[in-house]
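[1] The sequence isn't on hand, but the structure is:
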């Protein structure tokens, strides 16, 4: 008889766990995976996929208005139905959940649709009470929204619940200033809600270049989003009519129909039984791993947000694949975390790769900054006074591009290809030598002065 029930048991069927399970099985491993919710994890079920679909839906508010300038005759004001968008988005989530499940089934990965915990270095206990053994255990349970505690905090929702709202709220208060907060601020604003964003400091999207985030703040304010800076929640009171009275420091109280907390995500390690196997956690509750995603216990690995390295879906996928290559393909593989592109699907979206201007000055000292501040052709004809901003940062001594940042229509789509050049260490002159593709917004990248 085999020493273990499985070669690999994965806890968590998100992006990283599914990739690790599928690739490991393709290499010949006997694999099982446990998921207490739906296959697909945060990104597919309650994160980037449904959120991006809401972003698309919200964009029609401006597109329909602009269409009149392009000759389209629209009778009366467009009528938006939240339930239609919500239900269609959730249907798409179900479709993708089925596709992920089919992928695992086609690779003979056994799926347990229940919670699993670690009960030893090679043992897993299922919610049903059954125990399984595995030569290797991979933890891929992701992260969970952080909800600060204050009087009335039980009345808030997080990004987990916001996709299931019964009706569109007229007044929304959002706590936080990161990508989730700004994305939902843009979504609700365009769908017609009155939006207030509450933040403890006066900086939004701290990790992005200051010029780009300042431009978003300017545009968002123009669109009607209110920002309450240097504010912390004091209390939320539910009133007789069902509305919420929100009190924050340094600002007047305000009424809301929905309070969305988007103040970060914490590694999802509570109750996993990791202490029973002696797995070490850091001060934030994240699983400590080495460059090959191995914990201090040789048989237990972890990938994705639960390790709190870089909380991005594509990173979790790469970590899961690297794990499979390392453990089941005899090819030790690490993930390169340098120069990872990222985006915020705000209105308008922004994206960046490499060092910000401040980081470049602190790291390199001597740099050159090239910018293009312009109105997209579509916005000009639509008489929309919204300007895009592209910014390139180079090492002054070598001409090498060390950072590229932009805000404007389709900025993430444009940056993806440009990020390849930045990662490859190309220079500003390499961009200059490329003939512009006209008329496009992307051509600004090879015309920067």
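    Received it, and whenever you're ready, just let me know what you need. These numbers were taken from a predicted model, which means no experiment stands behind them.

[2] CA only for contacts and neighbour counts going forward, please
    Fine.

[3] Tell me which residues of stretch 133-146 come out buried.
    For stretch 133-146, a neighbour-count test (16 or more other CA atoms under 10 Å) marks 133-145 as buried.

[4] May I ask which helix or strand encompasses residue 125?
    strand 123-126 (DSSP states H and E).

[5] Could you point out the helix or strand that follows that strand?
    strand 131-139.

[6] Residue 68 belongs to a strand?
    No. Applying DSSP: H, G, I helix; E, B strand; the rest coil, one finds residue 68 to be helix, outside a strand.

[7] here comes the other one, which I'd like you to weigh against the first:
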């Protein structure tokens, strides 16, 4: 008979926590409890990957009618029905949450719909007042979007809010240049929203391959996103009647100089209405909504972690070793709360490695090398391995790159361009990085990622026969480097 109520207690019902809980219970015969304060499925299923990707699909249909006409079809344009889409979206999310709950139940995991905090190295306390002891505690609480430190920042929305809007705004300002900002800029633009995006950096998608970033930025502008780089917000407030005079829909051109009259800064106005924004470029305008995509923070606030010896990093992330173990031996952490690689499949892998290590007697470090990923902009961006810039700092490399208009959209008269790129080690000939900017790049990079992970050389790619006519055949037909360093 165990001295603890549970062998494992998991805090967090997202993809990583649920996988660890049900595998520990179902395959390792552990007694497992799990607490989730919100909806099961976590950020990915409820507030991130899944609803976002469905919105990506919805936004892409806007170009179908025009393209179809160029292919000979007689189709009529229609309006996007946000309410109808949102109802279907909520139905799907409810279904997926039900799947997660069923997986836990069928594995024998005890689930608690409550917030949990750590009371001591072996005890968790729920918001219901219940306490449970556990031999091991797994933190899988994920992260949350954060607003900038700016007066009236609460007037803006964040990514968690976008799926709950009662109606789409006519105009929106997106603040940020990371993948969330860029994805939603493309999504909302595709759904007919007038999108302005500002980012304080010199180029969007910092940290990714420079050539790919540039192509995506140009494509976003060509599609109608009003992108301003080297720009940030300095002031925002509720718009006044005077701000809206002559512009009842709030759509004042971005080039309109701001009005310096102090009378335009009263305390009045209603939250949820149009928002007046002043930018660092000295311009101002009114938007129906402001969307902050300025970063995320680990969910470690008020959990009692530091009080019992769990070490937190500068951002509040839980510090762990290669086995996901914290400074307190009985407590482990996986997923976004550790701020290692914040991707759902990585959290799942970390959860599986945790079970192997703790419950199956097979110490398994987590492999964070050469992880393929995708950014669902339009066009998509798939990437694995080193960017050209990173590789150049590491060793001499050759760059194989091509950019062209793909057959499908070129025939329809669209100016879209795609890019295929390989970063190759001069010494070993291994492909150090693969970068694809194209429709369906996320699907392509998954398969390319296998080859890169296996250590394939450029000559291995060359020996592979092309699938013709496809965009992806360019990955195996680039014979001469465009540059070397």
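    Thanks, I have it. Because the structure is a prediction, the values reported are computed rather than measured.

[8] Do you have the helices of the second structure handy? List them.
    Remark: helices assigned in the second structure by DSSP state H are 15-27, 42, 49-60, 64-70, 82-106, 179-190, 210-222, 241-244, 344-359, 388-394, 407-411, 441-454, 458-463.

[9] Could you dump those into JSON lines with mean neighbour count and distance to residue 338 of the second structure added?
    Shown next, in JSON lines, are the helices of the second structure (neighbours: other CA atoms under 10 Å; distance: least, CA to CA, whole Å):
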{"stretch": "helix 15-27", "mean neighbour count": "25", "distance to residue 338 of the second structure": "12"}
{"stretch": "helix 42", "mean neighbour count": "25", "distance to residue 338 of the second structure": "15"}
{"stretch": "helix 49-60", "mean neighbour count": "18", "distance to residue 338 of the second structure": "19"}
{"stretch": "helix 64-70", "mean neighbour count": "15", "distance to residue 338 of the second structure": "41"}
{"stretch": "helix 82-106", "mean neighbour count": "15", "distance to residue 338 of the second structure": "22"}
{"stretch": "helix 179-190", "mean neighbour count": "24", "distance to residue 338 of the second structure": "19"}
{"stretch": "helix 210-222", "mean neighbour count": "17", "distance to residue 338 of the second structure": "27"}
{"stretch": "helix 241-244", "mean neighbour count": "15", "distance to residue 338 of the second structure": "44"}
{"stretch": "helix 344-359", "mean neighbour count": "22", "distance to residue 338 of the second structure": "10"}
{"stretch": "helix 388-394", "mean neighbour count": "16", "distance to residue 338 of the second structure": "24"}
{"stretch": "helix 407-411", "mean neighbour count": "13", "distance to residue 338 of the second structure": "42"}
{"stretch": "helix 441-454", "mean neighbour count": "18", "distance to residue 338 of the second structure": "24"}
{"stretch": "helix 458-463", "mean neighbour count": "16", "distance to residue 338 of the second structure": "35"}
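
[10] Switch these over to a markdown table; also include distance to residue 431 of the second structure.
    Listed next are the helices of the second structure as a markdown table, based on distance: least, CA to CA, whole Å:
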| stretch | distance to residue 431 of the second structure |
| --- | --- |
| helix 15-27 | 30 |
| helix 42 | 35 |
| helix 49-60 | 28 |
| helix 64-70 | 36 |
| helix 82-106 | 38 |
| helix 179-190 | 24 |
| helix 210-222 | 17 |
| helix 241-244 | 55 |
| helix 344-359 | 22 |
| helix 388-394 | 10 |
| helix 407-411 | 27 |
| helix 441-454 | 6 |
| helix 458-463 | 6 |
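
[11] And residue 360 of the second structure, what's its match in the first structure?
    Residue 360 of the second structure maps onto residue 329 in the first structure, with residues paired by TM-score structural alignment.

[12] and if you look at residue 99 of the second structure?
    That one, residue 99 of the second structure, aligns with residue 99 by TM-score structural alignment.

[13] buried stuff in stretch 326-343 of the first structure?
    Neighbour-count burial for stretch 326-343 of the first structure [16+ other CA under 10 Å]: 326, 327, 328, 329, 333, 334, 335, 339, 340, 341, 342, 343.

[14] now residue 197 of the first structure: how far from residue 87 of the first structure?
    26 Å (CA to CA, to the nearest Å).

[15] what's the burial count for residue 31 of the second structure?
    21 (other CA atoms under 10 Å).

[16] can you check the one 10 residues further on too?
    A count of neighbours around residue 41 of the second structure, defined by other CA under 10 Å, yields 25.

[17] Nearest residue to the match of residue 360 of the second structure in space, please, no chain neighbours.
    residue 27 (6.4 Å; CA to CA, 6 or more residues apart in numbering).

[18] isn't that neighbour right up against residue 328?
    Yes. Counting by CA atoms under 8 Å, residue 27 of the first structure does reach residue 328; the two are 6.3 Å apart.

[19] Return the distance of the residue nearest in space to the middle of the second structure relative to residue 64 of the second structure.
    The residue lying closest to the centre of the second structure (CA atoms, centre = their mean) is residue 180, at 5.2 Å. Per CA to CA, residue 180 of the second structure is found 24 Å from residue 64 of the second structure.
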